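> Sequence and computational prediction follow.
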Amino acid sequence: MSRVLMPWILAGLSGFLLGLCYPPFGWGDLCWVAMVPLVWALWFCPPAERHDWRRTAGLGYTSGFVFFAMSAHWLTTLTWPGYILLLFYFALYLAAWALFARALVPSNAAEESWLGSLHNLRVCILGSAGWVALEWLRGVIFPAFGWNGLGIALHENIALIQIADITGVGGVSFLVAMTNLMLAATVKRLLLEIKRGARRAHYDFAVTIALVALTWTYGVRKLFTPEPPSESLSFAAVQANIPQNVRNSPEREIEVLENLKNQTLPAIAMEPDLILWPESCTPSPLLGNQFTWDLVKGLAQQHTGDFLLGTTHWGTDGDYNSIALLTKRAKEVQLHHKIHLVPFGEYVPLREEFPLLAKIVGDLIPSDFDPGKDFTLLELNSKSVKLGPLVCFEDTVADLARRFSLLGAQCFVVVTNDGWFLQSAGSLQHLNNAVFRCVENKIPMIRAANTGVTCAIDRLGIVREVLRDPSGSTFLQGILFSKINIPTSTNPTFFTRYGEVFSISCLAVSLLALAISLNRIRKNKKSSCSNPPETKTSAP
């Protein structure tokens, strides 16, 4: 019985360890060993059972279900049914990876094959490539939720994550996955060597350690490279901390705006280069409601610098979740419309085709936003700085940030409203994912949240300033006054120029490896069918 249950226990343990790597737990260094139990269950289970594809998929699914149940639990503050549905869906990705990883090891392979360094390197490299490929696919296939890739767990390991300016998060995930797979293979190899009383040089493990060391060395070099020419930008980010039921209430619109005004007046007195309000902070559209426009315009005219805020925009060409930048004391208004919308948050997919679905979420999403089409840089007047605007979850989408950087953005500016998550781990997870946009493109970021994490992040991914109360909580009403160094000229990184070429290459390699493995499995089955085992009969 224990031999039957043990693989399932190991799979669940991997999911549990992976869940501990992210907030609210935040034990990121566990990621280096979190996959080992699952890998052991997939590769080194009793021979009579390990070749059953249903069981293999089930092990991966179990691990994925436990992992996402822990790491995405903050979704319950929005919707329990949606949380459950996403768990069942996202767990499929780990089930797919389990099938892929198992297919890499021939069912008829001798146990001694694990004594070979080349064999171990092959399966570990390909297994890691498959992991990266599936992480990337999770971020591009509907609902395009690439949140909490394996590499995100190392967001505080500043030296190691610098490789993301070449590979994106996928490169960090590859490194961690490779280490996990090689640890499992090395333990198996050591057990076999002890059993046979013969030791060999572990070149496979040495290559893995060298890969980690080279990545770390690359990062250290980046950390000690002189900063490019820059200028200081002072800013005041207003965190309104307005509850959702108040912010969305038309009857309390004046109260919300007056509260924002009273918070902003001290910021104006400090004369920063830029004042920021968070996402959709004005209950009515800035350019569609006279009271809202008059109040915001009045504040902008008192301010010597620029004024940026999140707002909605009802236009003749669509309805948008937008960012507005008021310059020259509100004489000019620049608009950017959010491009990457959140399904079931900002629009209902196939609303017209499935009216029943629209009825179910009708109270939460009575109408749809339209996606913006243009990558619009916002240009400050107070300083010669071009901002790459990102709204809410857009700072977790690497390709969006990359395209703004490619256009010449010198700083990302994020307006978000994490109030939907209440005081859950969602806000901190959101920040940890956003850190990589700075690392990938080597430009800084300013984040203004209604509630959650209002902060400044430098070009290396170091969170420099965070708005907190005396207890350390980020869930408060207040203003973050700070300065951030803005590069006066940008030199696009490899990732900025070429995007997710590493992850896409991993996908291509994985598909090729899968095709070869499936062909081998087909030939083995054909061979076993044409050569049935001999049946022994006893003499009468």
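Okay, I see it. Numbers count the residues shown, from 1 in each chain.

> okay, CA-based contacts and neighbour counts for the rest of this
Fine.

> Residue 90 and residue 64 touch, don't they?
Yes. Between residue 90 and residue 64 a contact is recorded at 7.2 Å, counting by CA atoms under 8 Å.

> what about versus this one:
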Amino acid sequence: MLEGIASRFTVSWGWRRALIALVAGGASALAMPPYDLFPILFLTFPVLVWLIDGTVATARTGRLGAVLAAAGVGWCFGFGYFLAGLWWIGRAFLVDADVFGWMMPFAVAALPAGLALFTAAGMALARLLWREGPRRIFAFALGLALADIARGHVLTGFPWNLFGYALAVTPAMMQAASLIGVYGLTVLAGFVFASPAALVGSGGRLARAGLPVAALAILAGLAGFGTWRLARADVAMVDGLRLRIVQPAIEQSRKWLPEHRNEIFADYLALSDVATSPDTMGIADIDILIWPESALPFLFEMEPAALPAIAALLPDRTTLVTGMQRIERDPSVPQGYRLYNSILVVDHAGTIVDAYDKVRLVPFGEFLPFAELLESIGLEPLTRVAGGFTAGAVARTMQAGPAPRFVPLVCYEAIFPGAVVPPGERPGWILNVTNDGWFGNTAGPWQHLRQARIRAVEEGLPLVRAANTGISAVIDPYGRMQRRLDLGVRGVIDSALPRPLPPTICSVWGNIFVISGLAAFALFAFMPFPRKQGFAIPVE
């Protein structure tokens, strides 16, 4: 039966092959948050393997034809995956629909089309290494992993919805990220989920069955290690330190309208001082007050009364850490100034004592690549900032009041594995401020949250997340959410700060596993397996 199913995919051709790959890729997005239906990859990855089995060399096209056909299959799969997994980005173009609404269909299609080029390249590489029988599973896993790793690094990098996240859907399963990181999980994911395809094809029965058995053993090992690690987890809190995270749930469409400016500022001040329990009667019981990314709809430099109002709010013991836009005059640029997306530390006197400027900016959201060309035809970033934001010089840690030093991350800076903690003295925690209000009640904020949780596990550091519309959370170094406010909920989180763990294996040696895993798959792709004739798959 399985051989008959595989044969139908293998012999598909032309638009049918492309459509099958597109649908399989789209279905694979269900493995990502908020659905987390990761078993679906046990169906879609074998389909992709069988489609590539059918990309055979002919006398007319030769081997190059087979490689190009595999690339085409990979592109269709990738396009379906990224379209289904990232459609919510189009929601941002509707915030200011009169200006950007016309661009939404193009943006929703263009980003998946570009990202799918990585999947195409990965499948082309896999086809170059393709061999009969179980060996092709290793070639497939190698190509898929290299595609995801390249996607996370080429140009500005966009490691969103890496396939490794499908192996980190529960607190127990995500613990393996402390050993090998999400890139290591990505190396395993291609092998694990494609392994059923080995049941069809040439090779001895033991070799063909061995790969799915090995995949199940890997899954059991991930779950078992995570269960064991969590059973031993005992997270202490930093003594005498109280945090308050403010989540105002302000709709992005009204945030920057001038008539709402004073109302929004007043709402922040009111939420910051609200009583939540007999033990926390207001801001007088808080040490660190945290506001989300670009919290206020103005610049401190343009509103001289704002900092004194904040000083009037803050008791002597309390420090504010807030996402905020920051301006610097610079006559060398056409607009005469540079604008930064920043995190500011403000003391009880209303003095800005430290500022971190976001290093990794969002293309087309915060700046325009090839700005002169695109601006000449009338395009502008979604934030409508003339000239775009300026990137900060360097990632670094910050100090806020009595809290341990922390790593500041603005928005999607939290999605880059192995790049969130700068070299030098290890911080005590990670702060991620974000504004996911651009994307409304869609899958985007849930995907963003999952990636932030995995950064906490990889680094062994607690992560505090302040989001305008949610999901705000206090996450311990095991990736568990100690407290959270759901999407669209207005309120505050009062919490202690979890203590960090010792440096994890991933934070010190994570890349070693990734490189070793890739090398092993390349070796296994050429390793001879016991041969026994089975279902015939067209090969060169």
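Perfect, I can see it now. Being a predicted model, the structure only gives us computed values, none of them experimental.

> and residue 90 and residue 64 of structure 1? which has more neighbours close in?
Taking neighbours as other CA atoms under 10 Å, residue 90 of structure 1 and residue 64 compare with residue 64 leading, 29 against 18.

> Show me where the stretch 101-250 of structure 1 has its strands.
Counting by DSSP state E, counting those that start in this stretch, one finds strands in the stretch 101-250 of structure 1 at the ranges 230-239.

> where exactly do the helices run in it?
Taking DSSP state H, counting those that start in this stretch, the helices of the stretch 101-250 of structure 1 run over residues 117-140, 164-167, 169-196, 203-224, 244-247.

> Output these in TSV, with mean neighbour count and distance to residue 31 of structure 1 appended to each entry.
Listed next are the helices of the stretch 101-250 of structure 1 as TSV, based on neighbours: other CA atoms under 10 Å; distance: least, CA to CA, whole Å:
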stretch	mean neighbour count	distance to residue 31 of structure 1
helix 117-140	22	14
helix 164-167	24	17
helix 169-196	21	7
helix 203-224	16	14
helix 244-247	14	35
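
> Looking at those, which is nearest to residue 48 of structure 1?
Of all the helices of the stretch 101-250 of structure 1, it is helix 169-196 that lies closest to residue 48 of structure 1, at 18.2 Å by CA to CA.

> what packs against the closest one?
Helices and strands touching helix 169-196 of structure 1, by 3 or more CA pairs under 8 Å, 6 or more residues apart in numbering; DSSP states H and E, are helix 36-43, helix 117-140, helix 164-167, helix 203-224, helix 501-530.

> With distance to residue 155 of structure 1 added, can I get the ones you listed in JSON lines?
Converted to JSON lines, these look like this (distance: least, CA to CA, whole Å):
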{"stretch": "helix 36-43", "distance to residue 155 of structure 1": "21"}
{"stretch": "helix 117-140", "distance to residue 155 of structure 1": "17"}
{"stretch": "helix 164-167", "distance to residue 155 of structure 1": "11"}
{"stretch": "helix 203-224", "distance to residue 155 of structure 1": "13"}
{"stretch": "helix 501-530", "distance to residue 155 of structure 1": "18"}
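
> nearest to residue 436 of structure 1, of these?
Among those, helix 164-167 comes nearest to residue 436 of structure 1, with 7.4 Å by CA to CA.

> What is the mean deviation of that closest one from its aligned residues in structure 2?
With the two structures superposed, helix 164-167 of structure 1 lies on average 2.2 Å from its match in structure 2, counting by mean CA distance after the TM-score superposition for structure 1.

> follow-up on the earlier one: go through the helices and strands packed on helix 169-196 of structure 1 and name the closest to residue 412 of structure 1.
Of all these, it is helix 164-167 that lies closest to residue 412 of structure 1, at 15.6 Å by CA to CA.

> And the helices and strands packed on helix 169-196 of structure 1: which comes nearest residue 393 of structure 1?
Of all these, helix 117-140 comes closest under CA to CA, at 12.1 Å.

> Give me the distance from that closest one to the chain's centre.
Relative to its parent chain, helix 117-140 of structure 1 has a centroid offset of 18 Å by CA atoms, centre = their mean, to the nearest Å.

> which strands and helices sit next to it?
Other helices and strands packing on helix 117-140 of structure 1, by 3+ CA pairs under 8 Å, 6+ apart, are helix 80-103, helix 169-196, helix 203-224, helix 501-530.

> can you tell me the mean distance of the third one from structure 2 after alignment?
Right, helix 203-224 of structure 1. Helix 203-224 of structure 1 sits 3.3 Å off on average (mean CA distance after the TM-score superposition for structure 1).

> now the angle between helix 169-196 and that helix, please.
Inter-element angle recorded for helix 203-224 of structure 1 and helix 169-196: 150 degrees (by axes from the mean of the first three to the mean of the last three CA atoms, to 10 degrees).

> tilt between helix 203-224 of structure 1 and helix 117-140?
50 degrees.

> Give me the contact list for helix 203-224 of structure 1.
With contact meaning CA atoms under 8 Å, 6 or more residues apart in numbering, helix 203-224 of structure 1 is reached by 117-118, 120-121, 158-163, 175, 178-179, 182-183, 186, 460.

> hang on, the earlier thing: same list, the helices and strands packed on helix 117-140 of structure 1, but as a markdown table with distance to residue 58 of structure 1 please.
Formatted as a markdown table, those follow (distance: least, CA to CA, whole Å):
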| stretch | distance to residue 58 of structure 1 |
| --- | --- |
| helix 80-103 | 7 |
| helix 169-196 | 19 |
| helix 203-224 | 29 |
| helix 501-530 | 19 |
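
> Residue 468 of structure 1: which of the ones you listed is closest?
Closest to residue 468 of structure 1 of those is helix 203-224 (CA to CA; 26.7 Å).

> check contacts around residue 458 of structure 1.
By CA under 8 Å, 6+ apart, the residues touching residue 458 of structure 1 are 438, 443, 444, 445, 464, 484, 485.
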